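K.L.:
fold the stuff below for me.
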Amino acid sequence: MAYFTPYVDASGLHTPTYQDILDDLKYKMKAIYGQDIYLENDSADYQMLSIFALKIADSYQAVHYAYNSRSPDTAIGAALDSIVKLNGIMRKSAGYSTCQIIIKGTPFTEIVDGSVADRQGVIWKLPHSVVIGSDGAIKTIATCEIAGAVTALPGDITTINTPTYGWISVENKVSAIPGNAIETDGELRERQTISVANPSQTMLAGTLGAIRALSNVARVSVYENDTNISTVDADNNPFGLPPHSITCVVEGGDDEEIAKAILYHKGIGCYTNGTTEISLKDENEYINKIRFYRPTYVPIHVNVAIKKYTGYVAHLAQDVEEAVYNYLEMLEIGRDVSISMIAGIVMGCNPNPAKPLFGISSITIGREADDMASGDIDIGYNEVASPDYSLIEVGT
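P.N.:
A predicted model of the protein is given here:
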C-alpha cells in the first residue's frame, strides 16, 4: 500500500504503515539525488531513512492511542481511568481475601491486633480487638495481608502468629473469599457498561448491578417479593421473603458500601430483608435501616464410585475429585447442587469420551455424611454450597 496523508473518516483514523513511510522516503530521496542513488539495506542512507521512518511511525502510533482514548471501548490504562470517571466510577484496586475463622481459648480473653498464618506462611490479620466468648470460642473474620486473590482451603489456617495468653487454637472450616486482583481494562469496560445501563433497567436489576460493582464483592443474589403475602416453598413452608420486599444476599464487600448501594437503588417504600442491619443517614437526616444477608455456607458431601475400564490410571480419581470441587466452588448463591451435573463433570474427566477409561457405579450427595442420596441438594435462597476436599470421596 502506498503512502497517504493520515485522515479520519466514518470508520475511524487511518495512518500509513512503517513500510509505506519508508518506501515514500526512498522515493523522495531518489527524486532529489537521482534514480541511481544506492539505497539498499546495507547503505548508510538506507539506515538513516529507516530511522526517520520508524520515528514517524511511532508518532502516528501515539496519535492512534490518543484518538482511541476518547471512547471507553478503545481507551486503555490511565486514559480509560479518566473516561470512566464521567460515569462516577473508578478502577478497583486490588482487594484482600477474607476468611471466617474460629478462635478457641479461655473465656473472655481479649486478643489485640492479633494475626494467624496459613500452611503457606501467609499472614491473616484479625480485627483490632477480639474477645473469646463465654463458651471458649468465637467466630471472626481474618483478612489476608497480601492483596489479590489469595486462597485458603478449609483447615489451612491453623497457626497462631501472635501468641496471646489464653488463646489456644485457630481454625477455618470454610474456604477463604478471594480478594480481587487489580481490575483489568476489560473488567473496567464491562462495569462501565453496567453503570450506564443501570438507570434504564428495573430497580431490581439496578440494585444487583450496583452491588456487583462494589469492591471485593464475590457473589450476589437479589430476590423480590412484590406481593402482599410472604412467599412459601413447594411444601407451603415460609420461604423468608416478606411482602413488598427485596432480599439481597452478598458475599464479600464492605457492609456500609453494600447498604448504600441497596438504599440508593431499591425504590420507594420497599422493605429490605436480612439479618445484617446497617443504619444510614440520608441527605434529609433521616436514619434508614438497611438489611441484607451474608450467605450461609453449606458443606457438601459427595461420594463417587467409579468403575474401571481398560487403560484406567490412578490419577483419574484425583482428577474427578478436583473437578467436583471446582463445580461446587463455582455455584452461585441459592443455586441447588445438581447430581446430574456432577455425573456429567465426572464423565468429562475421561481423556477421550469416545473411549472412556472409567464409568460411574454410583453417585450420592448430601448435606450430612449420614444423609446421602442420589438426588439434588436443595440450597436455600441465602445459602451457598461450600466445597471441601475432605468431604469428596472418589473410590473404585
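K.L.:
could you use CA atoms for every contact and neighbour count after this?
P.N.:
Noted.
K.L.:
surely Ala92 meets Val217?
P.N.:
Wrong residue type there; residue 92 is Lys, not Ala. No. Counting by C-alpha atoms under 8 Å, Lys92 stays clear of Val217, with 11.1 Å between them.
K.L.:
the more surrounded of these two?
P.N.:
For Lys92 and Val217, the more surrounded residue by other C-alpha atoms under 10 Å is Val217, and the numbers stand at 20 against 17.
K.L.:
what's the burial count for Ile32?
P.N.:
Neighbour count of Ile32, defined by other C-alpha under 10 Å: 10.
K.L.:
ditto for His128
P.N.:
So His128, with other C-alpha under 10 Å, has 10 neighbours.
K.L.:
I'd say Arg219 and Cys248 touch.
P.N.:
No. Counting by C-alpha under 8 Å, Arg219 stays clear of Cys248, with 10.7 Å between them.
K.L.:
I have a second one here; can you model it like the first so I can compare?
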Amino acid sequence: MLDRNGFKRKRYSDLIDDMVLKAKELFGEDVNINEKSFLGILIRLFAWFLAIIWEVAEKVYNSSYMHKAEGIQLDRKAWEFGIARLQEAHAQGNIEIHGTPGFVVEEGTLFETSSGVLFELTENVTLDESGVGTGLIVCTEPGTKGNVTVNSITIVSNPNENITSVTNPEQTEGGRARETDAEFLERYQQTLSGLGSSTTDSIRAELLKLNGVRAAVVIENTKSIPDEAGRPPKSISAYVLGGDANEIAKVIFQKKAAGIEAYGTEQVQVYDMAGYPRSIGFSRATEVPIAVQLTIQKNDSFPIDGVKQVKAEIIKYIGGTDEDGTSYTGLNMGETVVFSKLINRVYQIEGIEDVELLVGLQGQELGTSNVTMDITEVAQISHTDIEVQVV
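P.N.:
Below you'll find the model as predicted:
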C-alpha cells in the first residue's frame, strides 16, 4: 500500500493471508481453503499473479528515486540533471610498423597481442625510406581488455612479406566496460554539488561527467602568495585521472571564474566565444607504484594457475595491468591501499589455507600497514611487482 511512510509491497504470502481471511468472512470459518481444495488452489493462483502486479507497482514507485532506480530508469532520472551513463569504449593507441620502404599498409589491417587481443588499423600507413611507419589502431572489442602494455602488440594477424615486425611504443588506453548501476549512482552523487558554477565542487562534478575520467580533484589557492605546492596565488589546480585533455580543458574554462588562473603541468589552448585563445592548465594524477610479497600455504584444491589468479585479484583491487595485458581501474585518487582488503582478495582463490602478505611503495621496505595516498595520487601495480611464494 501507499501512505505517508511510502510504498510497501504485498508479497505472495501476504496476499494468501488476506484472501483466506476474506474467504472465511464470506463463506464461514469452516470453509475448506487447504492447498488441495478448489478454493485453496484458486486463492493461490490469484495470489501468484497479484504478487507480480504488486512487484511491478513497487518498481514503478522506486523508479522515481535515483537511489532505488535501476537500468534504463536510472539513466532517465540522471538525464534530468544532464548526466549520462558512461558506455563501453574501445581502447586505442599507435602502432609502429617495420617493413619494405614505400609499402602501404592498408586501413583495416589487423594486429594482435600474444593473448589474442585484436586491434585494427584505422588509416593507410605508408612506410618511409627506412621502412618505418606509424598509425592509429583501435581494439576490435570494447572494454578494459584493450588497454594493453607497451610492446605487447607484436603479431600481424594476416602475415605479409612486406611487414617484418610491429609493436606499440605506448600503452593503449581508453577501453572501458559499460558503467554499472552502482558506479553510475556513485558518480551521480558526486556531481550533486556541481549544479552551480565557479566553485571547485562544480568544476570537479563536470569533469566527472566526461567519458574516460575515473576521478578528479580541484584544489584552489585563495592566498595572495604561492602555496606550499607552488600553485600560483588566486588559482585553481585540477588533478584528473583519465580523460581527453581537450575536453578537460574546455570544462575547466567553462566552469572556472573569470580572472582565476587554471594552473597545471599540462597546458591546453581553448577558444572563448569571441574566438580568442585561452591557455588552460591542469595536471594528471600521479601514479604511485605499489609492490606486494605473498607467502601462501595451499591445499590440494589450489588451482594450477592459482598464482596467476592471486595476482589478478590484487591487480583488480589496486589497479594496473595483469600478465595478459588487461588493465583494471582499481582504486581512485586519494584512496588508501587497505592491507585487510588485500588479504580478503587473496582468499577469494580456492585452496588457500593461510597467507602472509607484505605491501608498500615500490623500492621501499614492505610491511603490514595500509599505504596512504595523497589526494592527487593514485595507487597502481603491475604483475611483475607481485612476488608469490607457494608452500
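K.L.:
Arg219 and Cys248 of structure 1: who's more crowded?
P.N.:
A direct count of neighbours by other C-alpha under 10 Å for Arg219 of structure 1 and Cys248 places Cys248 higher, at 27 against 19.
K.L.:
show me what contacts that one?
P.N.:
Applying C-alpha atoms under 8 Å, 6 or more residues apart in numbering to Cys248 of structure 1 gives the contacts 220-223, 272-274, 292-293.
K.L.:
the strand or helix carrying it: average distance to aligned residues in structure 2?
P.N.:
Using DSSP states H and E, the element containing Cys248 of structure 1 is strand 245-252. Here strand 245-252 of structure 1, set against structure 2 after superposition, deviates by a mean of 3.9 Å using mean C-alpha distance after the TM-score superposition for structure 1.
K.L.:
list the buried residues of the helix or strand that that strand is followed by.
P.N.:
Downstream of strand 245-252 of structure 1, the next assigned helix or strand under DSSP H and E is helix 255-265. By neighbour count on 16 or more other C-alpha atoms under 10 Å, the buried set for helix 255-265 of structure 1 is 258-263, 265.
K.L.:
now the residues you listed in a markdown table, with distance to Val131 of structure 1?
P.N.:
Below are those laid out as a markdown table (distance: C-alpha to C-alpha, whole Å):
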| residue | distance to Val131 of structure 1 |
| --- | --- |
| Ile258 | 26 |
| Ala259 | 26 |
| Lys260 | 29 |
| Ala261 | 31 |
| Ile262 | 31 |
| Leu263 | 32 |
| His265 | 36 |
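K.L.:
the longest helix anywhere in structure 2 vs structure 1 - mean distance after superposition?
P.N.:
Counting residues, the longest helix found in structure 2 (DSSP state H) is helix 38-62. Once fitted to structure 1, helix 38-62 of structure 2 is off its aligned match by 1.7 Å on average (mean C-alpha distance after the TM-score superposition for structure 1).
K.L.:
give the aligned range of the helix or strand just after that helix in structure 1.
P.N.:
As assigned by DSSP H and E, the chain's next helix or strand after helix 38-62 of structure 2 is helix 71-79. Helix 71-79 of structure 2 corresponds to residues 77-85 in structure 1, going by TM-score structural alignment.
K.L.:
which residues touch that stretch?
P.N.:
Residues outside stretch 77-85 of structure 1 that contact it (C-alpha under 8 Å, 6+ apart): 69-72, 75, 90-91, 185, 192.
K.L.:
now swap in stretch 135-143 of structure 1 and tell me
P.N.:
Residues from elsewhere that reach stretch 135-143 of structure 1 (C-alpha under 8 Å, 6+ apart): 96-108, 115-116, 124-127, 130-132.
K.L.:
try it again with 6 Å
P.N.:
For stretch 135-143 of structure 1, the external contacting residues (C-alpha atoms under 6 Å, 6 or more residues apart in numbering) are 97-107, 124-126, 132.
K.L.:
and stretch 171-191 of structure 2, by the same measure?
P.N.:
The contact list for stretch 171-191 of structure 2 (C-alpha under 6 Å, 6+ apart) reads 86-93, 143-144, 146-150, 205.
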